[in-house]
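Student: With the sequence up front, the predicted model follows.
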Amino acid sequence: MQATSSFRPAGARRVAIWAGLLLLAIYLLSAGGQPFISDGEVMLITSMRIIDERTVSLPEGASIYPQTVRRADGVLFSKYGLGQPLLAAPLYAFGRYGLGKLIGAGAGAFYVGRFLALLLPALATALTGGILCAWGARLYGSARAAAAPE
């Protein structure tokens, strides 16, 4: 005799998508459009330099941030790796050179790119929340248990 299960992958997928969208909506509604700490500013500057200048070095003005390091030849770099700037760079490029032009932002297209690049943590959190919800549904065999585990 075969045991029946109420687990439906489509239902779990739907719950995971809604959980991710809910997290994204909360972040979007509370996003200020500015980095909260200087780590975010250095990440943003690095992302912009990758797209606009095709370099990972930072401008001299970035030396005010403690998250920078100067090489022996005087060139300035971020202390951190390139992971986040590389992930944020396409968001910045799409915002500045795609969406910004599409909506006719003119010189303000820079700010559209900046805002989209700063959404990287929100997008990562929403994706992670959705994945965890899907994993929970699979683990518990129930979309309801994944959305509100006891």
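Tutor: Arrived safely.
Student: Every contact and neighbour count from this point should use C-alpha atoms.
Tutor: Will do.
Student: And the strands in the chain, which stretches?
Tutor: With strands called from DSSP state E, the chain shows them at 68-70, 76-78.
Student: Which other helices and strands does the last one contact?
Tutor: In other words, strand 76-78. helix 38-52, strand 68-70 (3 or more C-alpha pairs under 8 Å, 6 or more residues apart in numbering; DSSP states H and E).
Student: can you pull the buried residues of the last one?
Tutor: Along strand 68-70, these residues count as buried under the neighbour rule (16 or more other C-alpha atoms under 10 Å): T68, V69.
Student: Same check on the longest one?
Tutor: By neighbour count on 16+ other C-alpha under 10 Å, the buried set for helix 38-52 is 39-51.
Student: swap in stretch 9-18?
Tutor: The neighbour-count check on stretch 9-18 (16+ other C-alpha under 10 Å) flags A12, R13, V15, A16, I17, W18 as buried.
Student: Got another one to weigh against that:
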Amino acid sequence: SNSTFPNEFLLLTFADTSELQLLHFGLFLGIYLAALLGNGLILTAIACDHRLHTPMYFFLLNLALLDLGTITTTVPKAMANSLRKTTAISYSGCATQVFFLFFMLGAEYSLLTIMAYDRYIAICKPLHYWTFMDSRACVNMVAAAWGSGFLNSVLHT
């Protein structure tokens, strides 16, 4: 047969000069560390303070986990490529990165929709809030968000 299958992809760099690549590395490292620190503090605060064990903070905890996963999926590889001055990524590495990126982002969009519903119930139907948003319903909704992210990534990769 007359067909080929790619072994690797070439990534475009932001700059051709090594000085600018180092600047981009430093910039991405700073953003990455700030995101890790911010989301880590959110996770720690919610886990340690029992007063924050409410549906809204349960959703925020999951959102922080998804944000950590999203940024960890893409940024470290980009930083490593800028340091090593390589532009190649293997086909399996690219497919894995796309799978996890679609998984995290799909779950995040679903979770943001659930969080909007949570706030709607809290504002528009405050007397029925605990009827709609008990712990079992929250866990089921978050599981559905993670599951929809997984389904989204399976269908797109």
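Tutor: Ah, there it is. The shown structure was predicted, so the numbers you read here are calculated from the model rather than taken from an experiment.
Student: Got a TM-score for the pair?
Tutor: Scored by TM-score structural alignment, normalised by the length of structure 1, the superposition of the two chains gives a TM-score of 0.30; 74 aligned residues with a C-alpha RMSD of 4.5 Å.
Student: Quick check: the gap between the residue nearest to M115 of structure 2 when sequence neighbours are not counted and F132 of structure 2.
Tutor: In space, M115 of structure 2 comes closest to F59 once its chain neighbours are excluded; the distance is 6.6 Å by C-alpha to C-alpha, 6 or more residues apart in numbering. Distance of F59 of structure 2 to F132 of structure 2, computed by C-alpha to C-alpha, to the nearest Å: 15 Å.
Student: And the two? Which one has more around it.
Tutor: More crowded of F59 of structure 2 and F132, by other C-alpha atoms under 10 Å: F59, with 20 against 16.
Student: so what's the more buried one up against?
Tutor: By C-alpha atoms under 8 Å, 6 or more residues apart in numbering, the contact set of F59 of structure 2 is L111, M115, C138, V142.
Student: TSV for these, including secondary structure and distance to S92 of structure 2?
Tutor: Below are these laid out as TSV (DSSP: H, G, I helix; E, B strand; the rest coil; distance: C-alpha to C-alpha, whole Å):
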residue	secondary structure	distance to S92 of structure 2
L111	helix	28
M115	helix	34
C138	helix	35
V142	helix	29
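Student: now the strands for structure 2?
Tutor: Under DSSP E, structure 2 gives strands at 8-10, 88-90.
Student: Of the ones you listed, flag the one that's most buried.
Tutor: Of all these, strand 88-90 carries the top mean neighbour count, a mean of 14, counting by mean count of other C-alpha atoms under 10 Å.
Student: hang on, the earlier thing: A145 of structure 1: which of the strands of structure 1 is closest?
Tutor: Ranking these by proximity to A145 of structure 1 (C-alpha to C-alpha) places strand 76-78 first, at 42.6 Å.
Student: Could you check how far the residue most central in space within structure 2 is from L20 of structure 2?
Tutor: By C-alpha atoms, centre = their mean, structure 2 has its centre lying nearest to T70, at 2.6 Å. Distance from T70 of structure 2 to L20 of structure 2, counting by C-alpha to C-alpha: 25 Å.
Student: same thing with Q97 of structure 2?
Tutor: Applying C-alpha to C-alpha to Q97 of structure 2 and L20 of structure 2 gives a distance of 25 Å.
Student: Thank you, goodbye.
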